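Enquirer: Show me the folded form of this:
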Amino acid sequence: MDRLRKHIEQITPVNDDEFEHVKTFFTLKRVKKHQYLVQEGDQATHEYLILSGIFRMFYLDSEGKEHIVQFAGENWWMADYQAYFNQKQATLNIVCMEDAEVLCTTLPGRETLSSDIHKMEHFFRVKLTKGYVAQQRRIISLLSSTPQQRYEEFGKLYPDMMQKIPKKYIAEYLGVSRETLSRLYSR
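Expert: All right, here's what the predicted structure looks like:
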């Protein structure tokens, strides 16, 4: 839980009493490689702070093709937010790519915590805003950048992930074939 406190305090300070209260809204979960946190059709009841490991969020189209929406690593937050905030069934899948640990919180817990400690409402808003900005940047990149530019940007933004994620998933994320990624990688 010390890591949770450090993570929160990158945005807002919390005193010992506040943090004791914050901790009651989170549970630790260990996740094995290939295990799903969320599967399409499940109720999306939790939001996750990744303590270790890498996760892949993807959508399966009607033909069973996987479309990667996001990767997430240490200190990232992840959920099928459309389903989580609307308390609906998930349309996305989140799968663990290496053994991991996450902290889980529910929407009612998050709302209560935000109401109890205004600093936490600020914290969650800042985290969501940063995530929203990152998603917009990704969409713009997919719409306007060349595969080479997308590859270089991914490498600059996520150098650790570039080394850990299998190339086939990086290719899917960038919207290119595995062969095209190999050519980009060799340049």
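
Enquirer: From here on, just use CA atoms for contacts and neighbour counts.
Expert: OK.

Enquirer: Spit out the contact partners of Glu153.
Expert: Contacts for Glu153 (C-alpha atoms under 8 Å, 6 or more residues apart in numbering) come out as none.

Enquirer: Excluding chain neighbours, what is closest to the residue nearest the centre of the chain?
Expert: Centroid-nearest residue in the chain, with C-alpha atoms, centre = their mean: Met78, separated by 3.3 Å. Leaving aside its chain neighbours, Met78 sits nearest to Tyr48 (5.2 Å; criterion: C-alpha to C-alpha, 6 or more residues apart in numbering).

Enquirer: quick one more, to check against the first:
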Amino acid sequence: MNELLKNHIRKITPVNDDEFDAISTYFTAQRFKKHQFLVQTGKPAPYEFFVTKGLLKSEVTDSSGKTHILQFAYEEWWISDMQAFNSGEPASLDIDCLENTEVLSITYDAKERLCANFRCMEYFFRKKSNAGNIALQKRVLMLMQASAAERYEQLIHQYPQMHARISKKLIAACLGITRETLSRLSNS
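Expert: Model prediction:
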């Protein structure tokens, strides 16, 4: 599990084995069962998660009861309710497991200490944050401007494993389309 995180970090910044051994002490390994929540609306979100095995989704349910999926996260992805994690406010979304899942979690305080003690990790998290912000901007623009077919193509590009691991119902919810529309798109 730690090897996955080490290799993930090394894609962005060099760390030697001794440094990584110290860095890894800031993380806690956790396991969750399918359908178990890591974050729930209205509750604290004290952790940011690095997925080492499994599949998660983050979602919000609007006042009419419609579910909107913000993202899926599988191996080597980071996920949390970032507003709640960074501010200490209650979570505004749910994150739950679509499969049995293993993560490495870090608290806000541990992440702050990690970045203070290892400048390479401050750089790492800045690069990850920038990439996440760019992906979020692209997603919002895509939802506002792209056709259903274009949104589907982008989702396939972003999540190449999705058809084997994610139901059509959830894919449609992520795209903001009906399951029938998704069936037409995936068969064309």
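
Enquirer: What segments of the first structure are strands?
Expert: For the first structure, the strands defined by DSSP state E occupy 27-31, 36-38, 46-52, 55-60, 66-72, 77-78, 93-96, 100-106.

Enquirer: Just give me the match in the second structure for the residue nearest to Met78 of the first structure.
Expert: Using TM-score structural alignment as the criterion, Tyr48 of the first structure maps onto Phe49 of the second structure.

Enquirer: From Leu5 of the second structure, how far out is its match?
Expert: 11 Å (C-alpha to C-alpha, to the nearest Å).

Enquirer: between those two, which one's more packed in?
Expert: Counted by other C-alpha atoms under 10 Å, Phe49 of the second structure and Leu5 do not tie: Phe49 has more neighbours, with 24 against 18.

Enquirer: List the residues that contact that one.
Expert: Trp78, Ile79, Ser80, Val103, Leu104, Ser105, Ile106.

Enquirer: which ones are touching the third one?
Expert: In other words, Ser80 of the second structure. Here Ser80 of the second structure is in contact with Val39, Ala45, Tyr47, Glu48, Phe49, Ile95 (criterion: C-alpha under 8 Å, 6+ apart).

Enquirer: Apply 10 Å and report the result again.
Expert: The contact partners of Ser80 of the second structure, by C-alpha atoms under 10 Å, 6 or more residues apart in numbering, come to 38-39, 45-50, 57-58, 73, 86, 91, 93-95, 105.

Enquirer: What of the fifth one?
Expert: Contact criterion C-alpha under 10 Å, 6+ apart gives 1-2, 5, 24, 26-31, 47-53, 78 as the residues in contact with Leu104 of the second structure.

Enquirer: The second one too?
Expert: Residues counted as contacts of Ile79 of the second structure (C-alpha under 10 Å, 6+ apart) are 38-39, 47-51, 56-58, 71-73, 95, 103, 105.

Enquirer: Of the residues you listed, keep whichever come out buried.
Expert: Neighbour counting with 16 or more other C-alpha atoms under 10 Å marks 38-39, 47-51, 56-58, 72-73, 95, 103, 105 as buried within the contacts of Ile79 of the second structure.

Enquirer: what ranges do the helices span in the second structure?
Expert: Assigned by DSSP state H, the helices in the second structure fall at 2-10, 17-24, 82-87, 108-117, 119-145, 148-158, 162-165, 168-175, 179-187.

Enquirer: Of those, which is nearest Ser64 of the second structure?
Expert: Checking these against Ser64 of the second structure by C-alpha to C-alpha gives helix 168-175 as the closest, at 14.4 Å.

Enquirer: That closest one to strand 55-61, inter-axis angle?
Expert: 60 degrees (axes from the mean of the first three to the mean of the last three C-alpha atoms, to 10 degrees).

Enquirer: once the two are aligned, what's the mean deviation for helix 168-175 of the second structure against the first structure?
Expert: With mean C-alpha distance after the TM-score superposition for the first structure, helix 168-175 of the second structure departs from the first structure by a mean of 0.5 Å once superposed.

Enquirer: Give the buried residues for that helix.
Expert: Lys168, Leu170, Ile171, Ala172, Ala173, Cys174, Leu175.

Enquirer: can you check stretch 48-67 of the first structure too?
Expert: So stretch 48-67 of the first structure, judged by 16+ other C-alpha under 10 Å, has buried residues 48-59, 66-67.

Enquirer: And stretch 159-167 of the first structure, by the same measure?
Expert: Met161, Ile165.

Enquirer: Stretch 17-30 of the second structure now?
Expert: So stretch 17-30 of the second structure, judged by 16+ other C-alpha under 10 Å, has buried residues Phe20, Ile23, Ser24, Tyr26, Phe27, Ala29.
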